[in-house]
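**Student:** Pasted the sequence and its predicted model underneath.
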Amino acid sequence: MIWMLPLTLFIFLIIRKIAFKIKTPLFNPLVISVIVLIPILLVTQTTYTQYLSNVKIINDLLPYSVVALAYPLYELIPQIKARWKSIMIITFTASIASMITGVCIAFWLGGDNEVAASVLPKSVTTAIAVTIASDQGGVPSIAALCVILVGTLGGIFGHQILNVAKIKSASARGLSIGAVSHAVGTARCIEVNFNEGAYSSLSLVLCGIMTSLTAPFLFPIMVFIFNWF
């Protein structure tokens, strides 16, 4: 099944080229590529395990792509130094709020501790989210799915919501999208505005670190509170 890797790359590149011409966030290359690939895999009776093993090189590039997103920060070092206190407060608050909302929704919809732990790190990048969910007793595959869904929704609707809210500051827009939509949202920010992409990259990294540090303490507290009531 050596055709899987070139086919995946071909489909994504073609759809991405179309997306540049259409110029609408609703035509997200990641989402459309998945929609196109799923029927092909079903028709060829290719299992997920088979597919993943043949496109493993793409999956392995994920951590490096996240690191590469730090490059835009170099141009904004002076501004970041001047605002570092505000940035730390904003990203810390966003990190805590993302975890609390995810866990609350999971419990209110009838989920158990395992489901809640899987949803807990929904707003950080996949590599970090899978580890956090696993450490807290969650299911890594569910955590990865939640990350993909949140990132995709943020990439599609994030800028529309910020436009409706009349938030025009590149730093505010970048920090907010990076905090909740990780790499997918950051990639969209870079396409829209370089400064937005830089701040989104910073937010992505800081929220990932803060979520990793606070999740082991926050999640047991939330579980205790919900079980108590």
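**Tutor:** Good, I have the coordinates.

**Student:** CA only for contacts and neighbour counts going forward, please
**Tutor:** Will do.

**Student:** Helices of the protein, residue ranges please.
**Tutor:** 4-22, 29-43, 48-54, 56-60, 62-68, 77-82, 84-108, 113-119, 126-135, 140-164, 170-192, 194-228 (DSSP state H).

**Student:** Below is an additional structure, to be compared with the one above:
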Amino acid sequence: MSELFSSPFFGISLSIVAFLIGVRIRRRTGLELCNPLLIAIVLVSAVLLVCRIPYEAYDQGGAVINMFLAPATACLAVSIYTRIQLLRENWLPILVGCTVGSLTSMGSIYGLCRLFRLDQTIMVSLLPKSVTTPIAISVSQSLGGIQAITVVAVIITGILGSILAPLLVKVFRISDPVAAGLAIGACSHAVGTSKALELGETEGAMSGLAIGVCGILTVLFSLLIAP
């Protein structure tokens, strides 16, 4: 049995099954709170705890899935290319919006960490929470952050963005699909972009664009914010 758990196929299969269950629950209930990724995290954690399976054994397959994070993010360029004319027409608002989004995200973390006198290591681990995982990990590691904290912060930020994005778009009456997409991508990276794609193709394209632009800006801003 231990050989089964240590096989990469166990981690991969468990992750896929847990996510599919999350997708089915989401479709059945129609509730935004039933986020497939959140449900998958809970189910995988429950299985590991109940069966007393070491995380290292599960991560044999999890590491394989992680390899596809960067290519999956790069695939968002396809939706951006389909809206290239829209990008040319709105390049200045897009640049300003992404800049403000990145500054707000990182500035709020910096301010709160200083306010509550959190350790420097914790602060730099949380700074890149609003960008996609590969970029966030690179920024965190270069600043001396803790990778595990960064990953958790990125996941929580993405899930919250995915859940709250449709509600906030309605509350603030955002009718411009470009503005909605940029806001979602700037604050909740790829997980939020999956929700933006559900709202519309333009929203998804702009959200995917925001991931790349905000990722570059985060790398630059992190050099200025962190000592």
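**Tutor:** Right, received. Where do you want to start? Here the structure is a predicted model, which means the values were calculated and not measured.

**Student:** Turn the helices of structure 1 into a markdown table, including mean neighbour count.
**Tutor:** Formatted as a markdown table, those follow (neighbours: other C-alpha atoms under 10 Å):
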| stretch | mean neighbour count |
| --- | --- |
| helix 4-22 | 15 |
| helix 29-43 | 14 |
| helix 48-54 | 13 |
| helix 56-60 | 11 |
| helix 62-68 | 13 |
| helix 77-82 | 12 |
| helix 84-108 | 17 |
| helix 113-119 | 25 |
| helix 126-135 | 21 |
| helix 140-164 | 20 |
| helix 170-192 | 25 |
| helix 194-228 | 20 |
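
**Student:** Residue in structure 1 paired with residue 43 of structure 2?
**Tutor:** Alignment note (TM-score structural alignment): residue 43 of structure 2 maps to residue 36 of structure 1.

**Student:** just residue 34 of structure 2 next, same as before
**Tutor:** Aligned by TM-score structural alignment, residue 34 of structure 2 pairs with residue 27 of structure 1.

**Student:** Relative to residue 133 of structure 1, how far out is its match?
**Tutor:** Counting by C-alpha to C-alpha, to the nearest Å, the separation of residue 27 of structure 1 from residue 133 of structure 1 is 30 Å.

**Student:** Kindly report the same for residue 109 of structure 1.
**Tutor:** From residue 109 of structure 1 to residue 133 of structure 1 the distance is 19 Å (C-alpha to C-alpha).

**Student:** Then residue 101 of structure 1?
**Tutor:** Residue 101 of structure 1 is 15 Å from residue 133 of structure 1, by C-alpha to C-alpha.

**Student:** and residue 144 of structure 2, how many neighbours?
**Tutor:** Per other C-alpha atoms under 10 Å, the neighbour tally for residue 144 of structure 2 reads 13.

**Student:** Leaving out sequence neighbours, find the closest residue to it.
**Tutor:** Nearest non-adjacent residue to residue 144 of structure 2, counting by C-alpha to C-alpha, 6 or more residues apart in numbering: residue 121, 6.5 Å away.

**Student:** what sits against that neighbour?
**Tutor:** Shown in contact with residue 121 of structure 2 (C-alpha atoms under 8 Å, 6 or more residues apart in numbering): 144-146.

**Student:** In CSV, list those residues along with distance to residue 126 of structure 2.
**Tutor:** Formatted as CSV, those follow (distance: C-alpha to C-alpha, whole Å):
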residue, distance to residue 126 of structure 2
144, 11
145, 8
146, 9
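
**Student:** Would you report which members of these are assigned to strands?
**Tutor:** Using DSSP state E to define strands, no part of the contacts of residue 121 of structure 2 is located there.

**Student:** in structure 1, which of the residues you listed remain in contact?
**Tutor:** On the basis of both residues aligned by TM-score structural alignment, their matches' C-alpha atoms under 8 Å, what survives of those in structure 1 is 144-146.

**Student:** Give the aligned range of stretch 165-174 of structure 1 in structure 2.
**Tutor:** Taken onto structure 2 by TM-score structural alignment, stretch 165-174 of structure 1 occupies residues 172-181 there.

**Student:** what's the straight distance from one end of the matching stretch to the other?
**Tutor:** Stretch 172-181 of structure 2: ends 14 Å apart by C-alpha to C-alpha.

**Student:** what lines up against residue 51 of structure 1 once you look at structure 2?
**Tutor:** In structure 2, residue 51 of structure 1 lands on residue 58 (TM-score structural alignment).

**Student:** that older thread, show me which of the kept ones among the contacts of residue 121 of structure 2 is closest to residue 63 of structure 2.
**Tutor:** Nearest to residue 63 of structure 2 out of those is residue 146 (C-alpha to C-alpha; 17.5 Å).

**Student:** I'd say that closest one and residue 122 touch.
**Tutor:** Yes: assessed by C-alpha atoms under 8 Å, residue 146 of structure 2 is found in contact with residue 122 at 7.3 Å.

**Student:** so what's the closest residue to residue 33 of structure 1 other than its chain neighbours up against?
**Tutor:** Leaving aside its sequence neighbours, residue 33 of structure 1 sits nearest to residue 12 (C-alpha to C-alpha, 6+ apart; 5.6 Å). Counting by C-alpha under 8 Å, 6+ apart, residue 12 of structure 1 makes contact with 29-30, 33.
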